[in-house]
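Trainee: predicted model, plus sequence, below.
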Amino acid sequence: MIYKPIDIGSECWIAAGSFVCPGVKIATGAVIGAKSVVTKSILEPWTVHGGNPAEKIRNRQIKNQPE
């Protein structure tokens, strides 16, 4: 088995049943939908992703969002 660290940014939400592959980076504020499979890094902050493989669904709309 090959070990690579997974880097999850602050204020992220990874829903139940999701799988994040080794070596993947998830940007600040990203949301991963339930039962999604994240095979590639998500480098765009404050976005919503889902599916198998996970793809961008939309940008997050947050009041007073940090830069």
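Mentor: Yep, that arrived.

Trainee: going forward, measure contacts between C-alpha atoms and count neighbours the same way
Mentor: Will do.

Trainee: buried stuff in stretch 37-54?
Mentor: The neighbour-count check on stretch 37-54 (16 or more other Cα atoms under 10 Å) flags 37-42, 45-51, 54 as buried.

Trainee: now, those residues that are in strands?
Mentor: Val37, Val38, Thr47, Val48, His49, Gly50 (DSSP state E).

Trainee: wait, the last one sits on Arg58?
Mentor: No. Contact between Gly50 and Arg58 fails when scored by Cα atoms under 8 Å: they sit 9.9 Å apart.

Trainee: wouldn't Val24 be in contact with Gly9 here?
Mentor: No. Val24 lies out of contact with Gly9 (Cα under 8 Å); the separation is 11.1 Å.

Trainee: please compare the first structure with the one that follows:
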Amino acid sequence: MKKIEIGSYSWICAKAIVLPGVTCNEGSVLAAGSVTSKSLEAWTVYGGNPARKIKERNNFLKT
């Protein structure tokens, strides 16, 4: 069985679907109702079905 890994500061919004084997790296966001079968890059917002990169986020930890 493949694991789903969710990094620190990641956010999986309501009704979003994360398929087995996906890693949601630190600070990634998956928008409401989105579906992902691929790993999400750190500090990036994704949305849609299939999920696509929408924009980069500011890493507030790098201050």
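Mentor: Arrived safely. Since the model is a prediction, treat every value here as computed from it, not as a measurement.

Trainee: follow-up on the earlier one: who has more neighbours, Val24 and Gly9 of structure 1?
Mentor: Using other Cα atoms under 10 Å, the more surrounded residue of Val24 of structure 1 and Gly9 is Val24, with 18 against 15.

Trainee: let me see the contact set for the more buried one.
Mentor: Contact analysis of Val24 of structure 1 by Cα atoms under 8 Å, 6 or more residues apart in numbering lists Pro5, Ile6, Asp7, Val38, Thr39, Lys40, Ser41, Ile42.

Trainee: again with Ile62 of structure 1
Mentor: By Cα under 8 Å, 6+ apart, Ile62 of structure 1 lies in contact with nothing.

Trainee: for Pro45 of structure 1, see how far away it is.
Mentor: Using Cα to Cα, to the nearest Å, Ile62 of structure 1 is found at 12 Å from Pro45 of structure 1.

Trainee: now swap in Gly29 of structure 1 and tell me
Mentor: Counting by Cα to Cα, the gap from Gly29 of structure 1 to Pro45 of structure 1 is 6 Å.

Trainee: and what of Lys25 of structure 1?
Mentor: 11 Å.
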